[in-house]
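Student: No letters, just coordinates:
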């Protein structure tokens, strides 16, 4: 099964200085309290990727979680208050970029150092599903305010999830709100919605049986989308039934950043009964060993059974902290 974000190009930049941010007092408005408990983390079905095994028991304290992904309107309040500039809005910096490249890599021409982000384009035909460049493009001027480039905007989409957000951007927002990103364990536990060992946030029924359950891709990815769920691209927040904890869109719509570093072998070394695990101390992806990556969860509007089942509660993907894409956003949690 192909990975939804395998070998994507990386975006490089210098972080804003967030040291001067004044964290707001945490408000639990728009959040739900996830009760303390223990669960079996990881896959117990045949559809899991290798890094989803073995399943292992995890114990968590209670925490608060946003009922939906952070929206354009919410992110705009943060930008207006702080002047924050997202990764996608800044030119890459060669001194940062070369740290993740093999020694001696020549500097590209200055013309490629432009503010840009990754945008999905639906091709008319493809040669297999291994080359993601067939449907992803770097687009100059694409960012959270201009999702498909300078000539597009988010007018009328205040309640859509904010996208083109890097992990660094999500962390900056969380710091401003006084919240944080969920750990991978917290995210999966919350996504399960109190259901034990089920495949999806709603249970075990196949995603395309019964009523529409999430915003995903129906048809032949990435060539044709039947729009059976009523959405071709992003959907507004809260358009599908919430899970057992009252959380919306824990499957599909946009991938969501977690706080954990990614290691392909992390589950193999996990404690039998870990309490509030925060993930490995560093990142290691054997496919791209020089690029530090963080976990994203939940799948997106691009997920399809023929390509990736990212909407499964155990599905885990990885992306470099400075990468931004049209189908990646986040939600926040708080411990108190």
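Tutor: Noted; the coordinates are in hand. Note that the coordinates shown come from a computational prediction; the quantities given were computed from them, not determined experimentally.

Student: from here on, contacts and neighbour counts on C-alpha atoms
Tutor: Noted.

Student: how near is residue 145 to residue 70?
Tutor: Going from residue 145 to residue 70 by CA to CA, to the nearest Å gives 14 Å.

Student: what about versus this one:
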């Protein structure tokens, strides 16, 4: 059983997302980025509670140059600014559909939307997109600070170029997500719910059809819960975050130990952080060392992204 997002089939019938002209980085400074110093840290994990095919290890020492990263994922408000300025059309809009977790939908829409093969808790929802995250009849009004979702890796790249930034490498992402805590499972330590309190937005209840009565499946505001030691919010759970890298399960064995980034010809791009659909009983990919991937043109109701940039 997996909470990870379905993958859209080949994008051959949809025009490529146009490149966006870069603007001065002051655009991104409306939500100032956090500058992190050049550092060496232990990346990855050797513990057996992950998934071998994900390639979380072997753990190793990695050196990074200084960089900047956003405290939150890109919000609906920020993405709306981008769309107004550029008239960008997301790949979900170009395809005419996107993947939505079924309990986020009305009964009528759930029954009218097909499930992808082998994933009955997902639906292919016509006209679902960043502006209509739960499909027709939904909207982002009232959720300006929630993470934008239904954005592909290509859409995220376009936003980052417009904002004068870039996507983080997965090494940068993991260093920032750890918040200065070496070798810990989560951004706050090793205990999932310190003192019995939820520290992140992951599945509560029985997956996939029995959520806890006091919890609604879906993203929460980008600055919900407590920030980690570097000031980043929601690096565990809430929404998956695209990274710049081409995904490979051999990442830790094949990339350099200084400023590594996954490269190659494949279309799979790395995602980090897990989402509101993860739970320790079947998918613990909300750990800071955990990895996943999806095709660069795919989108879903649990995938967003975070902006990064080179150091000042």
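Tutor: Looks like it came in fine. All of these numbers come straight from a predicted model, not from anything done at the bench.

Student: the more surrounded of residue 145 and residue 70 of the first structure?
Tutor: Using other CA atoms under 10 Å, the more surrounded residue of residue 145 of the first structure and residue 70 is residue 70, with 22 against 19.

Student: Show me what the more buried one aligns to in the second structure.
Tutor: Aligned by TM-score structural alignment, residue 70 of the first structure pairs with residue 74 of the second structure.

Student: Ok, residue 136 of the first structure next?
Tutor: Residue 136 of the first structure maps onto residue 122 in the second structure, by TM-score structural alignment.

Student: again with residue 122 of the first structure
Tutor: Match for residue 122 of the first structure (TM-score structural alignment): residue 103.

Student: How about the contacts made by the closest residue to its match other than its chain neighbours?
Tutor: In space, and not counting its chain neighbours, residue 103 of the second structure is closest to residue 217: 7.0 Å by CA to CA, 6 or more residues apart in numbering. By CA atoms under 8 Å, 6 or more residues apart in numbering, residue 217 of the second structure lies in contact with 103-104, 203, 211, 276-277.

Student: show me what contacts residue 257 of the first structure?
Tutor: Taking CA under 8 Å, 6+ apart, we find residue 257 of the first structure in contact with 167, 170, 181-182, 294-297, 328-331.

Student: Which of those fall in helices?
Tutor: With helices taken from DSSP state H, the overlap with those comprises 167, 170.

Student: whereabouts in the second structure does the lengthiest strand in the first structure align?
Tutor: Determined from DSSP state E, the single longest strand within the first structure is strand 255-261. Matched against the second structure by TM-score structural alignment, strand 255-261 of the first structure falls on residues 240-246.

Student: Tell me, how many residues neighbour residue 56 of the first structure?
Tutor: 18.

Student: Then residue 231 of the second structure?
Tutor: Residue 231 of the second structure, neighbours per other CA under 10 Å, totals 15.

Student: which residue in the first structure lines up with it?
Tutor: With TM-score structural alignment as the criterion, residue 231 of the second structure matches residue 246.

Student: for the closest residue to that match other than its chain neighbours, what are its contacts?
Tutor: Nearest in space to residue 246 of the first structure, with sequence neighbours left out and distances taken as CA to CA, 6+ apart, is residue 67 at 6.6 Å. Under the criterion of CA under 8 Å, 6+ apart, the neighbours of residue 67 of the first structure are 30-32, 246-248.

Student: Alright, I will stop here.
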